[in-house]
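**Student:** Okay, structure incoming, though there's no sequence with it:
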């Protein structure tokens, strides 16, 4: 029979594949422990020995120094399953089971499906021996081979493998892997071993609710504590946040301890929070529009509890997939249900934290938080790299904390947390072959978008609490002592301080004289008591001393009287400073918020000026090129066409900059009479050009009765710009899901108000009450900071107007009409 041409594979390919798929020893160990989980084991015992050899009677490789053993009590394999399955690279019965929705007898959905887990063993050592017995089988099987046999000059089918079956079982049901000839024994010793154990303790879940079975580790005979984060330690958190995502809805339930409000001002905390456990401030906070539903727990430990809910479809920047119905509509890619918890800690030996946790000292909390810091993702109890491992900040908490106004925000080194997913419910969250993160697809993108919404919600609430507390302090201080003009107050405080310093020095000098006089008076008094009949000399001495004492006391009395007057001034100074401090805090907040915007304004002014100059030059040169092309013989049509295209592009650029111009500093104080229909037509032309360049089709309909206003043109354009840009964003999000959607924005106008609405999703209920507060948005951090509507409210207030969200609701039950009240600037 003639051999048919066919592919074959060198044995070295398998070895190379294993080296590329398994990055380190931790990944190798975890992959092998996962196999035990998939085999319904109740435990996996891992033992490492870097110095000794396997007993000669139990191994084919007695001279291979160092070994790793992994033992479990899973359902094991028989010889037939070894030959038809385990020895077939990339063949996986688990893959078929998962595709059919099958589960193991214990109800587990297998974690492995690539048939490559056994390749992990080569990362650990040169030789592999496996002893396994299937539950109910009479005997056990031993498989042995060496990875050194996988060479370039040998076919995969020619690699020698030994299989021995013994009728007398060597073990109970389950599997024992023995990997000998350690490749890198140094990683199991010294500081390298400490890091490896730290990594392993994070990937094998330290949270009891996320650990599905027991995993133990010994290194050179010494049991290693893989660590658990107990409820006792987690109870020391100043903030605890529990979340779940189910049926398209993300819900968050949180609690904030009083200790969170301590900040860097323990005096303010003592005066304003401790005395009534924060109740007065909580009531003050409730007067503010809040992004969450807040409750007072009244238990003297917690400041507040809150709840929050938002639909995935309501968030910005979510990915979509084709509808299963076969039509053109697209639906939100649902990553499947998940749940989790984030705990935030204070790590500065705070006695309040220690007391709340019931710990003897803060070192226990610090040690565990430092070791386990980060928010990790666990699939059926096994961590997925790199999410949160060794503090990896996949949720970008550090970026948010270092920005302005985020003192209270979550910090990556101060949080412990986990997100629990499963193979059964989150099968679309696929891990990369090298086990280093999720494959990028619509489901994984939306999963990250959802989880990022959790710390964002917490940080937004913290920021609201911080700002409101500064206002609360200011109001309390103002009630105690109203604050006059700032310059006069500061000057008064400086004068009082200088006078106090002067009199303090005099008091110290006189105090020394008074002490000396009292000592001498005491000596004479003692002598008088001992000698009742005084000599004339004693009388003279006493007279001198009394005169000296009287003078000193008289000076002291006058000084102390004067000092009492200034003590009153000192108290006034304390009141003044107490009143100034919170006001300055509020001013600092405002400066931080708008420093970046001011910088952008300066850049915009410079850009506007330079663009005008450069476009003038371009227009001149383009006109010259057109004339040259037209007069050339034969006519240079390419040059003419190019010149015309340049002219058209420059004209569009100048229109865009011209639209920006009125908002810049040199124009913003100019008051003029503006015809509202003319302003809106100008706005419509600007957005028409913008959308044409962005390939976005949207109808902007203007309707109403014309009227005039008298105000600054740039400010009005900024208000309307922000509203239309907001509509544009959410209309684009809707268009992603429905190709038949026809975006429309409607601006209705009549004396003296504007109504701006669109046919998009409307305003999500969870944010409608706090919509005009700073940093309130459901857009991603990359797309918006939540300042547009806040700025609109500030601009309208500055001209005596108002912007509101009307109570009318669209078909989805959401408010969707913005009203701009222009009565204060109406003319006529």
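**Tutor:** Yep, it's here. The structure displayed is predicted, hence computed values, not measured ones. Numbering: from 1, shown residues only.
**Student:** rest of the way, CA atoms for contacts and neighbours
**Tutor:** OK.
**Student:** from memory residue 182 sits against residue 50, does it?
**Tutor:** Yes - with contact defined as Cα atoms under 8 Å, residue 182 reaches residue 50; the gap is 7.2 Å.
**Student:** So for these two, which residues contact both of them?
**Tutor:** Common contact partners of residue 182 and residue 50 (Cα atoms under 8 Å, 6 or more residues apart in numbering): 65, 66, 67.
**Student:** Could you tell me which of the residues you listed are located in strands?
**Tutor:** Of the shared contacts of residue 182 and residue 50, the ones assigned to strands by DSSP state E are 65, 66, 67.
**Student:** Looking at the residues you listed, state which has the most neighbours.
**Tutor:** Of all these, residue 67 has the most neighbours under the rule other Cα atoms under 10 Å, reaching 26 neighbours.
**Student:** Could I get the contacting residues of that one?
**Tutor:** Residue 67 neighbours (Cα under 8 Å, 6+ apart): 48, 49, 50, 52, 53, 54, 125, 178, 179, 180, 181, 182.
**Student:** any idea how far residue 42 is from it?
**Tutor:** Note on residue 67: its distance to residue 42, by Cα to Cα, to the nearest Å, is 23 Å.
**Student:** Ok, residue 318 next?
**Tutor:** Going from residue 318 to residue 42 by Cα to Cα gives 39 Å.
**Student:** Scan the chain for its longest helix.
**Tutor:** helix 536-631 (DSSP state H).
**Student:** could you point out which element follows that helix?
**Tutor:** helix 637-660 (DSSP states H and E).
**Student:** need the next SSE after that next one, C-terminal direction.
**Tutor:** Downstream of helix 637-660, the next assigned helix or strand under DSSP H and E is helix 665-668.
**Student:** On the three-state scheme, residue 347 is what?
**Tutor:** What DSSP: H, G, I helix; E, B strand; the rest coil gives for residue 347 is coil.
**Student:** ok, and here's another one to check against it:
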């Protein structure tokens, strides 16, 4: 049996497999590139009479022109031509007319074997030219090689080929006009230009903008598809140019990358080799207008208008705090360690990613909203990042053409990943998890991922260009990238926001408004309004009396009006002053409210996370019932001992070792943990269960509180050979809300024990962390309001030194990153504070916490 092919397979591979007219153009342009062309031109011509023949890449032969006129008549036509190597009759047959031709694949294989990397061959499936069916019902191929003495000419009427496998299109030969090589494709029949170009010449031009391009544009989808050969991220070094024309007018295309420079932030990552080890580098770069936009976000438009600083000031803040920013916004980790930190790691992924390394990517983030975009544009102009004549219109067009995260092999796009319909990195899905401000929005980002796979061995696209072939390499790449973009970049964005907010606050650019200040301002405003109402009452009574005597027809009426006017003298100034003062105070109160609202938004988002406390409460009740049942239950040790004695008497040693002993050990473990949980329940009960309010203060004796922790954590302290040391804490107390210090010190001590344990583990193989001294946690009274807390652990690792108190920042593998954030906010809620002092320990890390209660 042999396979037979229905002729309609041509239509299925052309019009159905190729999913859009824009992709069809892309496929044909790839062929021009693979043909080693340096010039490609696309002409949209209303008729052959409208064609400016002087604009053609290669002059058209007069005989060819006569033949074209006979076929085309007065119809519209699209011409795609290049000055590539062209095709002789043999190549036409074996390449163009052979469906699934392997010519390019063989060429690519030969180049790979020879180690050539001069110019990448983009195509290899042998299906690209079938996409011509999407553009027109008739395709005319006009081509020749340098060696040919004649031009090869073929007319293909697709409908005939889709009905009969025996259909034949004869090759005609015409005299060559010049010693050149080229290929020119003529698309004829039901051609619709509006799919590809937008002619705005009939529309009224803006009074404020000069398009300078005759009002003719490439449609957005075509611009985006064609840009696979014009990456906006780097300059095209080789000689390859694409131009578009409508009759004799050139269509301006937006292939420049100038607008990329107004991005607010740039996220970067790279996998590369360093000393024979694969390393992942992560980085977030922030621009001065990003700082400015955070300032705007916190203050609101009204207050920001008053407090706004020039762009150079925001730039100076970035430069001043460079070390601090770099410390938190740049990371370097071994690839193996990075993958091990992820729950879905498999050892094979390292090899798969290394096959296509170096892998790198960048994401440029923007704002489209007019006020913010204007701010960014003006700021970028101020520091010379973009030209003075750049405008919002061109930047928005640039965003429309290029937005999304595209995948590149070297400089050329792979598939249509990253187009508007393709959220291949699940960016929008990640936004549904919350904290959207810190996540990417597809319409506001331009980015790329670039792999190194010159000969397309590992990463290939399916024929429709909509997706990657699901190889192991493709799956590993996607998994890695989704982790980078939706987790690591999210963490960097979060750190950047809170760092910038802290810097602006420290530099005095954010007022320290509190609800009390707001209340004072409102009270002051109310008092002024009362005075204003008094003045208005005087005016009202006076005008009433003037109205009653308005005729002034008797001496008495005249005297009454004169007396009223005399009484009003000075009241007008008082009324004006009261109204102005009221407006000023109300405006100040409104600005204060804006700042407070921004803080409340953040608090609200984090209180949602703290709603986990409700779950904790349910769990503690269940825990308590388990503890009670365990205490009043049967003594399992007696029964285990009886079973052990029986089995040994029966000489069933194997049964004892393999069955009873493991059960006994598990029961011992469970009993020990239950005992520890009994102590821990007392802590949970006090913190989460017993009813109390923020204003429910008590005098907390610090040493008694800490001794309670020492008892509860006795087993962990013994296991880690760690002591809790008190200094000058005798009869020392703080007046604080009930349960507050329990929460504060539990977090601190729990962190200490974790990092002391980490240091002890590392000390087993790293002399730097080895110590013969007994570990300690020290709590020291400095003065009536201040305690210093530190331990002999590793200290606060470098990555966290400036972001430790930000939400979602944790150095622990399974940490949530909320503990120290809540501790700080809890203390600040009643006037306390906690800070990490600059003192370094023996491991080069900051390690002393200063806790102050006013």
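**Tutor:** Perfect, I can see it now. Everything numeric in this text was worked out from a predicted model, so none of it was measured.
**Student:** After superposition, what's the TM-score here?
**Tutor:** A TM-score of 0.65 describes the superposed chains when it is computed by TM-score structural alignment, normalised by the length of the first structure; 721 aligned residues with a Cα RMSD of 6.3 Å.
**Student:** re earlier: what's the longest helix of the first structure packed up against?
**Tutor:** Counting contacts by 3 or more Cα pairs under 8 Å, 6 or more residues apart in numbering; DSSP states H and E, helix 536-631 of the first structure packs against helix 442-480, helix 486-530, helix 637-660.
**Student:** what angle sits between the first one and helix 536-631?
**Tutor:** Okay, so that is helix 442-480 of the first structure. Angle of helix 442-480 of the first structure versus helix 536-631, following axes from the mean of the first three to the mean of the last three Cα atoms, to 10 degrees, is 140 degrees.
**Student:** residue contacts, residue 536 of the first structure?
**Tutor:** Counting by Cα under 8 Å, 6+ apart, residue 536 of the first structure makes contact with nothing.
**Student:** So which residue is dead centre in the first structure?
**Tutor:** Nearest residue to the geometric centre of the first structure (Cα atoms, centre = their mean): residue 397, 3.2 Å.
**Student:** Just give me the closest of the shared contacts of residue 182 and residue 50 of the first structure to residue 650 of the first structure.
**Tutor:** residue 67 (72.8 Å; Cα to Cα).
**Student:** how would you label the spatially closest residue to the closest one that is not a sequence neighbour: helix, strand or coil?
**Tutor:** Take residue 67 of the first structure and drop its neighbours on the chain: the residue closest to it by Cα to Cα, 6 or more residues apart in numbering is residue 180, 4.2 Å away. With three-state DSSP as the basis, residue 180 of the first structure sits in strand.
**Student:** Next one: residue 180 of the first structure relative to residue 339 of the first structure, how far apart?
**Tutor:** Distance of residue 180 of the first structure to residue 339 of the first structure, given as Cα to Cα: 40 Å.
**Student:** try residue 175 of the first structure
**Tutor:** According to Cα to Cα, residue 175 of the first structure and residue 339 of the first structure sit 33 Å apart.
**Student:** Compare the two (neighbour count), which wins?
**Tutor:** More crowded of residue 175 of the first structure and residue 339, by other Cα under 10 Å: residue 175, with 27 against 17.
**Student:** which residues touch whatever residue of the second structure lines up with the more buried one?
**Tutor:** In the second structure, the residue matched to residue 175 of the first structure (TM-score structural alignment) is residue 183. Going by Cα under 8 Å, 6+ apart, residue 183 of the second structure touches 81, 82, 83, 84, 85, 86, 87, 141, 142, 143, 144.
**Student:** does residue 183 of the second structure sit in a helix, a strand or a coil?
**Tutor:** Following three-state DSSP, the label given to residue 183 of the second structure is strand.
**Student:** Leaving out chain neighbours, which residue sits closest to it?
**Tutor:** Excluding the flanking residues, the one nearest residue 183 of the second structure by Cα to Cα, 6+ apart is residue 143, at 4.2 Å.
**Student:** what's whatever helix or strand that neighbour lives in in contact with?
**Tutor:** For residue 143 of the second structure, the host element (DSSP H and E) is strand 138-144. Identification of contacts with strand 138-144 of the second structure by Cα under 8 Å, 6+ apart yields 85-88, 132-133, 150-158, 180-189.
**Student:** what does stretch 142-160 of the first structure give?
**Tutor:** For stretch 142-160 of the first structure, the external contacting residues (Cα under 8 Å, 6+ apart) are 8-15, 60, 122, 126-132, 161-165.
**Student:** residues of it that come out buried?
**Tutor:** Under the neighbour-count criterion of 16 or more other Cα atoms under 10 Å, stretch 142-160 of the first structure has 142, 143, 144, 145, 146, 147, 149, 150, 151, 156, 159 buried.
**Student:** Same check on stretch 81-94 of the second structure?
**Tutor:** By neighbour count on 16+ other Cα under 10 Å, the buried set for stretch 81-94 of the second structure is 81, 82, 83, 84, 85, 86, 87, 88, 89, 92.
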